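1. Please find the sequence and the predicted model below.
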Amino acid sequence: MARAWQQPLPDMPAPPPSAAWGRIAPPSGYEPQWRRLVDAALELDLGPDDLAAGGLDAVAQAREWKPATVALYSKVARYGGLALPLPATPEPDPVALDLRPLTLVRGEDPEHLRSVAWCALALGWPAPVGVFRSLRRDQVRVTSRRLLISTDDGEWAVPGALTAWHAWEACRNRFPALAASPWVLPALRRGPGLDSRIGGRLSSQALQATFTKHARSTVGHLRATVTPSRREAVEQLAVDYRRLSYDTYRRLALAAGAPPVTARGVVRAARTVSRSARAGRLAG
């Protein structure tokens, strides 16, 4: 376990931020995230004691980090020995949102089809991003009416995802590296890592970035194809999509009635449903 960071003794000046960070060993398994956290802190001339005292608010504001990113780096900082409070994951806002545009096939680009297949699966099987990262193709079976997903935790039937799944499978079968990949959501290009390869397993961070990119490209498509009568509704949807994360997407799917895959997020989704029901009764 990493040795906890010690606050400087009274009346003793703290070392320069770069030197102070250099005295802390990165937490095992989180070296890249630790390096990005240190770089973000040094941009604001903050040392580890400054971060421990003031939290991540200043860094998050400067980097425009979303709540899920703040939660990730808070965890990394704690693993490195900095006693930062873990921020609470915010409730979905709005509590209901039309997610279907994210599941519609509108082209043949592999990255688009991979994202559409992911969103279509997650709408009926809202697993956390880490579960999707490790989901293999042999865990998904196709029937005439739905997809069947099997994991160590059970088996789920996913309706409404066949079109997206077949489009993605047809696309990946045109590329040998993708066709041979065992992963449902494989890498489409090589990354910076030495072991990165086409068809390899993506990181959770890469999948989060993929979802954000897909949501923003969907916004562009909606604005380009909207009719004048629906322009106001599409503009509101575009605002919601631009701040949508995958974690919020899955909680909205849970709140809409999708069966839970893991315990994570189920309590918050139940609160969202109750809140929405109360609002409906008050409006009535």
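-> Structure received.
2. When you work out contacts or count neighbours from here on, use the C-alpha atoms and nothing else.
-> Will do.
3. Tell me which stretches of this structure form helices.
-> Ranges of helices in the chain, per DSSP state H, are 17-22, 31-43, 48-54, 57-63, 67-79, 110-124, 129-133, 162-172, 176-179, 204-225, 231-242, 246-255, 266-283.
4. Would you reformat the ones you listed as JSON lines and include mean neighbour count and distance to R141?
-> Output for the helices of the chain, formatted as JSON lines (neighbours: other C-alpha atoms under 10 Å; distance: least, C-alpha to C-alpha, whole Å):
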{"stretch": "helix 17-22", "mean neighbour count": "16", "distance to R141": "49"}
{"stretch": "helix 31-43", "mean neighbour count": "16", "distance to R141": "36"}
{"stretch": "helix 48-54", "mean neighbour count": "18", "distance to R141": "48"}
{"stretch": "helix 57-63", "mean neighbour count": "14", "distance to R141": "42"}
{"stretch": "helix 67-79", "mean neighbour count": "19", "distance to R141": "32"}
{"stretch": "helix 110-124", "mean neighbour count": "24", "distance to R141": "12"}
{"stretch": "helix 129-133", "mean neighbour count": "17", "distance to R141": "15"}
{"stretch": "helix 162-172", "mean neighbour count": "19", "distance to R141": "11"}
{"stretch": "helix 176-179", "mean neighbour count": "16", "distance to R141": "16"}
{"stretch": "helix 204-225", "mean neighbour count": "17", "distance to R141": "23"}
{"stretch": "helix 231-242", "mean neighbour count": "15", "distance to R141": "30"}
{"stretch": "helix 246-255", "mean neighbour count": "24", "distance to R141": "22"}
{"stretch": "helix 266-283", "mean neighbour count": "14", "distance to R141": "25"}
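5. next, the one to line up against it:
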Amino acid sequence: MRAGAVLLALLALAGCATGGGRVGVVSGGTTRSYMLVAPPAADDAPRPLVIALHGWLGSPEQMARMSGLSAAAARYGFVVAYPRGEWHAWAMEPASRRGAADAAFLAQVVAEVSAVVPIAPSRIYAVGFSSGGFMAQALACSGRVRLAGLAVVASGLPVPAATGCVPGTGVPFLLIQGSADPIVPMRGIDTQDRRILPTWDTLGFWAARNQCQGLDHAAGAGIRRTIGRACRDGDTEAWIIDGAGHGWPGSSFAYPAFLAGPRATTPDATSILLDFLLRQRAGPNPVRVR
């Protein structure tokens, strides 16, 4: 990863947000933590759960500030958990020891949140920014959590996650990507030890996994949308924001343009992904692995 990306990630640590409670958990003999935001509810009806994964060297607080998901949780009636990656990072290989440990930790977060807040098992979603999106896809591929939907921003699919994806039904998938992203470019990127697939290969992977019959393309004012046609196992969609750099479109949080490229003030990525995710439900036959 280039030096600019290192500085970019360090700057991310300056972002902070409050409004959530920090919860410690021992997973695999290691003490880890997550931030939980569970707005008051009028009744005890089960609510959706969004697992929101920060980028490389980021934090739960930075992810909350960037995404605005905590405020959205109160408006839309869901619960959001922001896990902290070990050393502020995530693994991307579901079959590796560290990848298995991260997936187990996230599965434990889901179990612990479900034990204290009524959560609808068919409405658990994963959201990830940048390398958090790598991990969100690796989590879906691991089969450790029954996900009803997956949405990633400024991200792509790591080759180890793709090759290690357990067989079974697909998962609804949404990708929001800037066309001028210099950190996770649309053409893909090689990091020190793994390849991140290009945008269209990432979308193609999930379209195939979701048994889509093809992809339909539409272009608007500065936005290109690709939508899976007749997807049997999960809606599949991409929003390409023309001229946008590495960031969360519509967020007030922005990285320096000389590192991340142009900031996209529109559209509102949070509204787009919640509109996509909250209409999804997990099927009756989730993939199970040991």
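-> Yes, it's here. The structure displayed is predicted, hence computed values, not measured ones.
6. Report the TM-score for the pair.
-> TM-score for the superposed pair, counting by TM-score structural alignment, normalised by the length of structure 1: 0.25. Supporting figures: 130 aligned residues with a C-alpha RMSD of 6.9 Å.
7. quick revisit: want to throw the helices of structure 1 into JSON lines with distance to V140 of structure 1?
-> Below are the helices of structure 1 laid out as JSON lines (distance: least, C-alpha to C-alpha, whole Å):
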{"stretch": "helix 17-22", "distance to V140 of structure 1": "45"}
{"stretch": "helix 31-43", "distance to V140 of structure 1": "32"}
{"stretch": "helix 48-54", "distance to V140 of structure 1": "44"}
{"stretch": "helix 57-63", "distance to V140 of structure 1": "38"}
{"stretch": "helix 67-79", "distance to V140 of structure 1": "28"}
{"stretch": "helix 110-124", "distance to V140 of structure 1": "10"}
{"stretch": "helix 129-133", "distance to V140 of structure 1": "12"}
{"stretch": "helix 162-172", "distance to V140 of structure 1": "10"}
{"stretch": "helix 176-179", "distance to V140 of structure 1": "15"}
{"stretch": "helix 204-225", "distance to V140 of structure 1": "19"}
{"stretch": "helix 231-242", "distance to V140 of structure 1": "28"}
{"stretch": "helix 246-255", "distance to V140 of structure 1": "19"}
{"stretch": "helix 266-283", "distance to V140 of structure 1": "23"}
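8. Out of the ones you listed, which is closest to I149 of structure 1?
-> helix 110-124 (9.5 Å; C-alpha to C-alpha).
9. name the helices or strands packed onto the closest one?
-> Counting by 3 or more C-alpha pairs under 8 Å, 6 or more residues apart in numbering; DSSP states H and E, the packing neighbours recorded for helix 110-124 of structure 1 are strand 154-159, helix 162-172, helix 204-225, helix 246-255.
10. Which among the ones you listed is found nearest to R35 of structure 1?
-> Ranking those by proximity to R35 of structure 1 (C-alpha to C-alpha) places helix 204-225 first, at 14.7 Å.
11. packing partners for that closest one?
-> If contacts are counted by 3+ C-alpha pairs under 8 Å, 6+ apart, helix 204-225 of structure 1 sits against helix 110-124, helix 129-133, helix 231-242, helix 246-255.
12. Specify the stretch among those that is closest to Q61 of structure 1.
-> Proximity to Q61 of structure 1, assessed across these by C-alpha to C-alpha, is greatest for helix 231-242 (17.2 Å).
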